[in-house]
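> Dropping the sequence and predicted coords here.
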Amino acid sequence: MAKRIQISQHGGPEVMQAIDFDPADPLAGEVQIENKAIGINYIDTYVRSGLYPASLPSGLGSEAAGIVRRVGPGVTVLKPGDRVVYAQATLGAYSEVHNVAVERVALLPDAISFEQAAASFLKGLTVYYLLRQTYVVQPDERFLFHAAAGGVGLIACQWAKALGAHLIGTVGSAEKAQRAKDAGAWATINYREENIAERVSELTQGKKLRVVYDSVGKDTWEASLDCLQRRGLMVSFGNASGPVTGVDLAILNQKGSLYVTRPSLYGYITTRDALTQASNELFSLLASGAIKVDVPESQKFALVDARQAHQALESRVTQGSSLLIP
């Protein structure tokens, strides 16, 4: 028997229940992983709340690091005992044991701990596709990245610095501004006290930006568009304040023939080769120290305390990554 977190209805953190279950044998093309550290991501709250519908009852979570315990028929690239990390798995990573399709699993170098991996893999792959594929950020380029002190944002700050680019990050407090700057943000904007578009203009001597990365959604939609130069690209990749709905496409014309994309990791990392390429670049930056992921002890929760973890995440009191520890 093993323990996992399950929801039988959509709603707030209170709908999550810790239950015992008997793990199934891994199917063909799957490996069974004993999780050592589990990544908590904002998308998990979307599944729990019903913003991203799931068939009920459902597990939660898609990212963790651990040890391969068993392999299913036909699996040759991994073996029992391998240290691994995975993301994009079928829902259910909030668990002591999870069966995962082998194309979602990467070998974890010894230089990277389970906690580092679980805290950075999905977020790091997200930053990889955003900065390296959706739009290829260039050295010395200035761009806007919302929620710069969040889990994805702090990795983006460090990755941008490694690329020699200038990330302007929005934050909600002076403490978070300092955290983003310490991670490598070129400049920060406190959205609670400053007008985002006006501050961008001040920082760039009146020049607008080629690209804005926005995971906040509804609350920052128009401000993001106002920061873009003619034919600039709005990358809307999250809904932390609620989804962007009812968009009048004419606004894109009025603000300068703008482009908008709504990407996700699932549209970019679609094969094991793509996962290997992305994870190798991420692991190289982690191993070199160019990207550091330090999870405060206050943001490490026991698996059975998943409710408290979601409450902390949604109250925006967390900074960077949080983990569940089985």
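Noted; the coordinates are in hand.
> From now on I want contacts and neighbour counts done on CA atoms only, so please keep to that.
Will do.
> how far away is A174 from K181?
For A174, the distance to K181 equals 11 Å [C-alpha to C-alpha, to the nearest Å].
> Pick out whichever of these two has more residues nearby.
Applying other C-alpha atoms under 10 Å to A174 and K181 shows that K181 carries more neighbours, namely 20 against 12.
> So the more buried one versus L167, what's the distance?
10 Å.
> do E96 as well
Taking C-alpha to C-alpha as the measure, E96 falls 37 Å from L167.
> tell me what the lengthiest strand in the chain is packed against?
The longest strand of the chain (DSSP state E) is strand 30-40. On a contact count with 3 or more C-alpha pairs under 8 Å, 6 or more residues apart in numbering; DSSP states H and E, strand 30-40 meets strand 64-71, strand 97-101, helix 114-129, strand 322-325.
> Arrange these in CSV, one row each, with distance to G238 and mean neighbour count as further columns.
Below are these laid out as CSV (distance: least, C-alpha to C-alpha, whole Å; neighbours: other C-alpha atoms under 10 Å):
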stretch, distance to G238, mean neighbour count
strand 64-71, 21, 25
strand 97-101, 25, 24
helix 114-129, 11, 24
strand 322-325, 18, 25
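> take a look at this one as well, against the first:
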Amino acid sequence: MARQIQFAQTGGPEVLEVADVTPRDPGPGEIRIANRAVGLNFIDIYIRSGLYPANLPSGLGTEGAGVVDAVGDGVDDFAEGDRVAYAQGPLGAYADFITMDAEKAIALPEAIDFETAAGGMLKGLTVQYLIRQTYAIGEGDTILFHAAAGGVGSIACQWAHALGAHVIGTVSNEDKASIAQRNGAWMTIDYTRESVPERVLELTDGAGVPVVYDSVGKDTWSDSLACLSKRGLMVSFGNASGPVEGVNLVELNKGGSLFVTRPSLGGYADTRERFEMMCDDFFAVLESGEVKINIGQRFGLEEAGKAQEALANRETTGSTILTL
């Protein structure tokens, strides 16, 4: 028997329960992974709350790292004992074991430990498509990144800095400002005390920024648009404050022929070839030391609800993981 976090109805953290389950044997093309660490992400909260639908009862979590425990027929790329990581597994990563399509796993370099992989895979691949594909930032670019001290933001500040960009990061207090600055942010804006658009325009001599990366959603939508330069790109990639609704295209015209995109990891890592390319890019900056994964919080598997509550209340910094 093994432990798995499950929920039979949507709601708050209290709906999460620890269940004893029998790990499923891998079928053709599948592997079973003995998790060593599991990553927490806002999408897990969206699924638990019902914002993103799931077939109930359901497991939770899609990201982790561990050791291959069993291999199904037709799997040639992995063997028992291999170190692996994954970011797009089936719901059920909050568990001692997970069985999944081998195509969704990636071999983990020896230089990268399990906690780093579990705390960084989904966030790191998210940053990869955001700053390397959705809008390929370069030397001298000035960008705005919301929640700059969070898990995704911490990686983005480091990686963008390594690429020569100037990151303006939004934060909620001085401690988070210090974290963002240590990670390479050029400037920070405390959105609880300052007007983000006004400060961005001050920092850019009235020009605005060519791209805004916004994982907050509803609460920051209008301010984010107001920070863009003409023909700027609004990258809305999360709903921490709720989904953006009632988008008025006239606003984009008035703002200066603005562009908007709502990307996702699944939309970019949609083939094995692209997934491997993105992992190679992310692993390279980890191994070079240009990007470090800050594990700000560790919780036991049974504390999954408590961990999600801290994440939802913006009480966390860096990445949050469940340890097994």
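Structure's in. What do you need? Since we're looking at a predicted model, the values are computed, not measured.
> now the strands for the stretch 201-324 of structure 2?
With DSSP state E, counting those that start in this stretch as the criterion, the stretch 201-324 of structure 2 has strands at 209-214, 228-236, 259-261, 295-300, 319-323.
> Oh, that last question was meant for the stretch 51-200 of structure 1, not what I typed.
Using DSSP E, counting those that start in this stretch, the strands of the stretch 51-200 of structure 1 run over 58-59, 64-71, 83-86, 97-101, 105-107, 142-145, 166-171, 187-190.
> With distance to D219 of structure 1 as added columns, please give these in CSV.
What follows is these, written out as CSV (distance: least, C-alpha to C-alpha, whole Å):
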stretch, distance to D219 of structure 1
strand 58-59, 29
strand 64-71, 31
strand 83-86, 32
strand 97-101, 36
strand 105-107, 35
strand 142-145, 14
strand 166-171, 12
strand 187-190, 14
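> that older thread, of the strands of the stretch 201-324 of structure 2, which is nearest K104 of structure 2?
Checking the strands of the stretch 201-324 of structure 2 against K104 of structure 2 by C-alpha to C-alpha gives strand 319-323 as the closest, at 19.7 Å.
> In terms of neighbours, single out the busier of E96 and L167 of structure 1.
L167 (30 against 24).
> Which neighbours do K181 and L167 of structure 1 have in common?
Common neighbours of K181 of structure 1 and L167, using C-alpha atoms under 8 Å, 6 or more residues apart in numbering, are C157, A187.
> Next, format the strands of the stretch 201-324 of structure 2 as a markdown table and append distance to T62 of structure 2.
Formatted as a markdown table, the strands of the stretch 201-324 of structure 2 follow (distance: least, C-alpha to C-alpha, whole Å):
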| stretch | distance to T62 of structure 2 |
| --- | --- |
| strand 209-214 | 22 |
| strand 228-236 | 21 |
| strand 259-261 | 23 |
| strand 295-300 | 17 |
| strand 319-323 | 12 |
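> Nearest to A85 of structure 2 among the ones you listed would be which one?
So among those, strand 319-323 is nearest, using C-alpha to C-alpha, at 13.6 Å.
> matching residues in structure 1 for the closest one?
Mapped onto structure 1 using TM-score structural alignment, strand 319-323 of structure 2 covers residues 321-325.
> hmm, who's touching the matching stretch?
36-41, 94, 115, 118-120, 150-151, 293-296, 299-303, 306, 309.
> Write a ChimeraX command that selects only the buried members of the residues you listed.
Selecting just the buried residues from these in ChimeraX takes one command, with 16 or more other C-alpha atoms under 10 Å as the test:
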select :36,37,38,39,40,41,94,115,118,119,120,150,151,293,295,299,300,301,303,306,309
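> At the geometric centre of structure 2, which residue sits there?
For structure 2, K123 is the residue whose C-alpha lies nearest the centre (C-alpha atoms, centre = their mean; 3.1 Å).
> List the buried residues in stretch 302-322 of structure 2.
For stretch 302-322 of structure 2, the neighbour count (16+ other C-alpha under 10 Å) marks 302-305, 307-309, 311, 316-322 as buried.
> Tell me which of the strands of the stretch 201-324 of structure 2 lies nearest to V250 of structure 2.
Using C-alpha to C-alpha, the nearest of the strands of the stretch 201-324 of structure 2 to V250 of structure 2 is strand 259-261, at 11.7 Å.
> Tell me how far G61 of structure 2 lies from A95 of structure 2.
Applying C-alpha to C-alpha to G61 of structure 2 and A95 of structure 2 gives a distance of 9 Å.
> Please consider this matter closed, and thank you.
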